[in-house]
Each structure stands twice: as C-alpha cells, then as structure tokens.
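Asker: Give me a 3D structure for the following:
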Amino acid sequence: MVYLILFVAIVAEVVATSALKAAEGFTRPLPSIIVVVGYAIAFYCLSLTLRTLPVGIAYALWSGVGIVLVAGIGAVLYGQKLDLAAIVGLGLIIAGVLVVNLLSKSVSH
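Answerer: Next comes the predicted model:
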C-alpha cells in the first residue's frame, strides 16, 4: 500500500510540475490551481509514505521517478529536445531507482 501512496505522490508532483510551465508565473488561473492542488496532494502523500519508508529512500524514489517523467512530458507536451547526454543521464536515474528499490536493504519490502 505504501508504494501505491508513493505512486500517487509522484503522479501529483509530475502533474503539478508540468502545469507550472503552463501557469506562466501564476498568471493563468487554471494551471495555477492545478499546481497548488497537485503539490498539496504530492506532499501529503509523500508524508504518509514516511510512516513506513525511510525519508532518504522515499525521496530518492519520488524525485528520481519524477525527474524522468517530467523530462518525458517536457519532450512530448512542450517539444523540449533530449540529447544523448540527457537520455543517458535519465537512464542512470532509472538505474539508480531500480538499484535502491530492488537491491537496497534500506527499503522495507
């Protein structure tokens, strides 16, 4: 259940971060509301996961997966180009998330 809540936190953060660009400095109301609500949900859900997961592990998973998803959304929705170095770096982030989640004894399964 803790990973489901963490997944909700990640999705809410990714939606909020993606809407942040569309909010144009909080000058557009609907994207601005999505940003505020998304971050509120993200931080609330992240705080719930900290009852079970160590803070370093939860944050590493939350931020790592979020970075990769936001980069993908930036490429698809905003036409941002990812060069080879960016793709390799994102691959390393994914590898790091997998190592932490699958191999680390710090994660309670």
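Asker: going forward, measure contacts between C-alpha atoms and count neighbours the same way
Answerer: Fine.
Asker: what's the neighbour count on Ala16?
Answerer: Close neighbours of Ala16, defined as other C-alpha atoms under 10 Å, add up to 26.
Asker: Another for comparison:
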Amino acid sequence: MNPVLVAYTFLGFAILCEVAGSALLQQSQQFTKLVPTVGMALLYLTSFYLLSQSLRELPLGVTYAIWAGLGIVLTAFVSVLVFKQPMDLWGGVGIAMIVGGVVIMNTLSKTATH
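Answerer: Sure thing, here's the model as predicted:
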C-alpha cells in the first residue's frame, strides 16, 4: 500500500480520536465523571499515537496544521450538533478560513511534500 496514503489514514483516525476525546472532555464535567474522563484520556493518547505514526511520511508542519485545523472544525460541528451550542456568522467565517487554509496548504504549497 502507498505509504503516504497510510500516513493520511493514520492522520484521519488521529483527528477523529481527538474530536471524540474533546467531546468526552465536555462530558467529563471537569474530570468529575470517571467514565468520560478515562475515555477522553484514552482517545487523546490514541490520537497522539496515530499522529506520530503519520509523521513517518508526512512533514510535521503540514501534519499538525491538518490535525489541528480539521480537529477545530469537527469539534465546532460536534459542539453545535451534539451539545446544541450556538455558532454565529463570524464563527462560521472563521471555520471556513481554517478549512481554506488547510486546502491551500495541501494543494498549492510545496511544504506538503518531503
């Protein structure tokens, strides 16, 4: 299998684990509920492990930008859809700018390759 594809797969799962961990962080109620707190810790550890695996093929700057940027976007969607937290127009504009930055970095920048 293509090693870069594998690296992006690791990165995708790292992002999903980070977002799920963040959702459980909300549910842990400041670490007062054991099950969400343990789940959050396990998901964050898994996320960092998968992130480290993606670094075998992908440069750190690009990898972290994608991980952080898409993590922010997906966590914002979870907060709106699951936790019913409002997002205003400017929040949406900011999210769109993050997505745009990730797309530009991956399609136009030469930093996305080793």
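Asker: hey, where'd the helices end up in structure 1?
Answerer: 2-22, 29-49, 55-78, 84-103 (DSSP state H).
Asker: Mind checking those helices for the one nearest to His109 of structure 1?
Answerer: Closest approach to His109 of structure 1 among these (C-alpha to C-alpha): helix 84-103, 8.9 Å.
Asker: okay, the closest one sits on what stretch of structure 2?
Answerer: Aligned by TM-score structural alignment, helix 84-103 of structure 1 corresponds to residues 89-108 of structure 2.
Asker: If you count neighbours, what's buried in the matching stretch?
Answerer: Neighbour-count burial for stretch 89-108 of structure 2 flags 95, 98-99, 102, 105-106 (criterion: 16 or more other C-alpha atoms under 10 Å).
Asker: And for stretch 36-55 of structure 2?
Answerer: By 16+ other C-alpha under 10 Å, the buried positions in stretch 36-55 of structure 2 come out as 36-41, 43-48, 50-55.
Asker: contacting residues around that stretch?
Answerer: For stretch 36-55 of structure 2, the surrounding residues in contact (C-alpha atoms under 8 Å, 6 or more residues apart in numbering) are 6-11, 13-18, 20-25, 27-28, 31, 63, 67.
Asker: mind redoing it with 7 Å?
Answerer: Residues outside stretch 36-55 of structure 2 that contact it (C-alpha atoms under 7 Å, 6 or more residues apart in numbering): 7-8, 10-11, 14-15, 17-18, 20-22, 24-25, 27-28, 31.
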